[in-house]
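J.: Sharing a sequence plus its predicted fold:
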Amino acid sequence: MAGLAVRLRALGAEVRVCAPSDEEFAKLLARVGVELVPAAEPVRTLVTGAAPTAEGLPQRAAAMVAAQYEAVAAAAEGCDAVVATGLVPAVAGARSVAEELGVHFVYVTYFPTMLPSPHHAPYPLPLHPLPPGTTDNRELWELNAHSFNALYGPGINAHRMRIGQPTVDDIRGHVFTDRPWLAADPVLGPWQEPADLDVVQTGAWILPDERPLADELVAFLEAGEPPVYVGFGSMPMHGSTDVAQVAVDAVRAQGRRVVVGRGWADLGLTDDQDDCFVVGEVNQQALFGRVAAVVHHGGAGTTTTAAGAGAPQVVVPQLVDQPYWADRVAELGIGAAHDGPTPTFESLSTALKVALTPETSARARAVAATIRTDGATVAAQLLLDELSR
């Protein structure tokens, strides 16, 4: 979203970003001079806190609709368009604001399998697992629509009634619209046709990062062969009590040094050996071009950044879109998909052996040359063109 905001501003538009109040988001937007209107509680609180009970999920969804509606209403005053992404209840709240203001609304997702298609299955929703043995994608998406209605419908429709808007029968269609945008690279995350939705694939929205790497990190990189980066971003890795130790041991077993990304799992050094270096917030665009491989959770941003840098990847997927990105990395031959969310020394070593081969490295460099960097520009121009019409 920051990448889109910067490109819109370069084309002469005024932009506000309404995002959760996490310190990371505030610093990011401040760095590029984009106005932030804080929305609701920090994402980090949601991710790292206790998981809601089955009974509590619908209530949490209902509260999120209302909170997001209030925040976006404040942010969107005087605006001509609302572009929304994220959790379904939050997007529903944003769409209600757009309806109320009578302005253009765009829903965007960062991975293809969020959207209904005969070419892939949906990801399982909380409390609504996919039925075993059912392989017909259209049937699975029909069940998915019912799950959307059951999980999110009561809260969304109760809020719409409170603010005087009509209720909706198809929650998924209401949130996604009939012309959603897909902000994913067409090589890394292609949208397959024919499909039922009129999907607009813009390419990934990349915010160029010009920050230099810290002197201490540069010195570490230059002190030996390229290390392996290990970091799991916003994933707390609750299922892995010793994930830092497992990762460091597996990388060392391949004869490599390690750069550990602290992230929301709060990874750190496992001993005082000089073959490990810990980083917090870092310019991944600059760092990933200088490492032998990237071990990560498979978020859309990290996967795209590593692919663009030509770095082989090991994806340890945790949830939602991450299994999709793990599969794409393996299918493209630019790395390995770890089997499951909980790495062991043996399983991670197996994946690293694939990622660190010369063949994988060569393939990663070849694919990097095809990754587009103009997705945010394409999207910004498209949005302004739609508004002018």
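T.: All right, it came through fine.

J.: Only C-alpha atoms from now on, for both contacts and neighbour counts.
T.: OK.

J.: Contacts only, for the nearest residue to H338 once chain neighbours are set aside.
T.: With C-alpha to C-alpha, 6 or more residues apart in numbering as the criterion, H338 has its nearest non-adjacent residue at 5.0 Å, and that residue is V316. Under the criterion of C-alpha atoms under 8 Å, 6 or more residues apart in numbering, the contact list for V316 reads 295-298, 326, 337-343.

J.: mind listing what's buried in the one helix or strand E139 maps to?
T.: Assessed by DSSP states H and E, E139 sits inside helix 137-162. Neighbour-count burial for helix 137-162 flags 137-138, 140-141, 143-149, 151-160 (criterion: 16 or more other C-alpha atoms under 10 Å).

J.: so how far is that helix from its chain's centroid?
T.: Here the centre of helix 137-162 is set off from its chain's centre by 22 Å, with C-alpha atoms, centre = their mean, to the nearest Å.

J.: That one: what's the following helix or strand?
T.: helix 171-176.

J.: what packs against the helix or strand that that following helix is followed by?
T.: Using DSSP H and E, the helix or strand that directly follows helix 171-176 along the chain is strand 181-182. With contacts taken as 3 or more C-alpha pairs under 8 Å, 6 or more residues apart in numbering; DSSP states H and E, strand 181-182 sits against strand 104-109, strand 200-201.

J.: let's bring in a second one:
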Amino acid sequence: MRVLLMSYGSRGDVEPLAGLAARLGSYGVDVRVCVPPDEEFAKVLEATGAEVVPFGMSVRELVSGPKPADPFATAKVLVAEHFETVGEAAEGCDAILASGLLPAGVPSVAELRGIPYRYALFQPTSLPSPHYPPLSRPGKPFPPGETDNLVLWGLDGEKVDALYAEALNTHRTARGLPALTGVRDHVFGDRPWLAADEVLAPTDRDVVRTGAWILPDPRPLPADVTAFLDAGEPPVYVGFGSMALRGASADVARASVAAVRAQGRRVLLARGWAELTPVDDQADCHVVGEVSHQALFRRVAAVVHHGGAGTTTTAALAGVPQVVVPQIVDQPYWASRVAALGIGVAHDGPVPTYESLSAALGTALEPGTAVRAKAVAQTVRADGTDVAAKLLIDVAG
């Protein structure tokens, strides 16, 4: 049996697929994975034994470039890649599971190949609901004053069609498939999979719940990081993962280091795609590169991060208080969940200042927050990849 997994997005969209690929491999399934061509993504996946097929543009170049990419041009390129590169990768596969940035062409690839297709989300707020509005999306602004969520979700569907429908239907009709509208719902299917923990991300939508897809990371911490941790009280970790923080990196690093020091704590500053660097050469600040968050987070006093689904879940499993400084897309949702569960603080806005981060850390470092974080950690499940692997094996038949 062979399955194709695909995702276009940041590290947080790729690493869950690596977790699923590893679990599928343990059941004897051959796994092929289509992801962006960024080198670090290939490294994560190759360690699982999966075959990696790069497609599309480098995500790091897109988010770190001098100006934001044109979303309409990007959508057109990606749809072509869905039919071409992903379509070729689907040859010989028994099922396709897609995730990440809307894979508009992938259901059509499955249709052409005559194989099952499933779509997985890593958070519930992309699912239409009367209880909350759509996430921000490029295109025509919503009418001022419109508050009916179902109306807004209908308009969101029109935005998706404006982004993808023309390119999608060009490729469909060229291959003998009928044109369609309602691209968003076409991609989601009848019951999308929700690969998120039920405690961290509750929903009343009709989905297949698998739990979060976590890739075990047994790597030991680098010697310099271990030495820093051993040299004093647990530090505060500050990192923004695959977020580039366009033009704000120096200010964020300066504010973060000062705010952590004001709490009497040392700082672990994660370089990340934002290229955070120390503001001085004092010994209480140490820069960390690519390391196992699973090993590291259990040894810090708090985690300040961007609010990606994976980082939020890893910190929750570690039982460590969080300060979420959301940047884009679903990250405000994860910030709100951290605050609602009492396991940390949702920062107001994407660029922390000394004052705002000091206030957030003051709450996160209170003893009660740590107690609550440890309690919630006991309720978070870590077997989502096993659940999903068995479901996908059944789908592939």
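T.: Sure thing, it's come through. Note that this is a predicted model, so its numbers are computed, not measured.

J.: Look up how far V187 of structure 2 lies from P144 of structure 2.
T.: Taking C-alpha to C-alpha, to the nearest Å as the measure, P144 of structure 2 falls 28 Å from V187 of structure 2.

J.: What of R265 of structure 2?
T.: Using C-alpha to C-alpha, R265 of structure 2 is found at 47 Å from V187 of structure 2.

J.: again, but for P130 of structure 2
T.: Applying C-alpha to C-alpha to P130 of structure 2 and V187 of structure 2 gives a distance of 20 Å.

J.: between those two, who's got more neighbours?
T.: V187 (22 against 13; other C-alpha atoms under 10 Å).

J.: residue boundaries of the helices in the stretch 251-389 of structure 1?
T.: 284-287, 300-309, 322-332, 345-355, 358-368, 375-388 (DSSP state H, counting those that start in this stretch).

J.: Contact partners for the residue lying closest to K140 of structure 2 once chain neighbours are set aside?
T.: Closest residue in space to K140 of structure 2, ignoring its immediate chain neighbours: K159 at 7.0 Å, by C-alpha to C-alpha, 6+ apart. Contacts of K159 of structure 2 were listed using C-alpha under 8 Å, 6+ apart, and they are 137-140.

J.: among those residues, which recur in structure 1?
T.: Compared against structure 1 with both residues aligned by TM-score structural alignment, their matches' C-alpha atoms under 8 Å, the contacts of K159 of structure 2 retain 137, 140.

J.: Surely E15 of structure 2 touches P216?
T.: No: E15 of structure 2 is beyond contact range of P216, at 10.2 Å (criterion: C-alpha atoms under 8 Å).

J.: Comparing those two, which residue is more hemmed in?
T.: When E15 of structure 2 and P216 are compared for neighbours, E15 comes out ahead with 19 against 12, by other C-alpha under 10 Å.

J.: I'd guess that one is in a strand, am I close?
T.: No: applying DSSP: H, G, I helix; E, B strand; the rest coil, one finds E15 of structure 2 to be helix, outside a strand.

J.: where's D275 of structure 1 relative to E225 of structure 1, distance?
T.: 11 Å.

J.: Now for the two: what residues contact both?
T.: Contact criterion C-alpha under 8 Å, 6+ apart; residues shared by D275 of structure 1 and E225: R257.

J.: S64 of structure 2 corresponds to which position in structure 1?
T.: In structure 1, S64 of structure 2 lines up with T48, judged by TM-score structural alignment.

J.: mind listing what that match touches?
T.: Contacts for T48 of structure 1 (C-alpha under 8 Å, 6+ apart) come out as 235-236, 264.

J.: For D185 of structure 2, give me its contacts.
T.: G157.

J.: Aligned counterpart of it in structure 1, please.
T.: D185 of structure 2 maps onto G173 in structure 1, with residues paired by TM-score structural alignment.

J.: picking up where we left off before, could you provide the contacts of V316 of structure 1 in TSV, with additional columns for distance to V72 of structure 1?
T.: Listed next are the contacts of V316 of structure 1 as TSV, based on distance: C-alpha to C-alpha, whole Å:
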residue	distance to V72 of structure 1
V295	36
H296	32
H297	30
G298	29
A326	33
A337	37
H338	38
D339	39
G340	37
P341	34
T342	37
P343	39
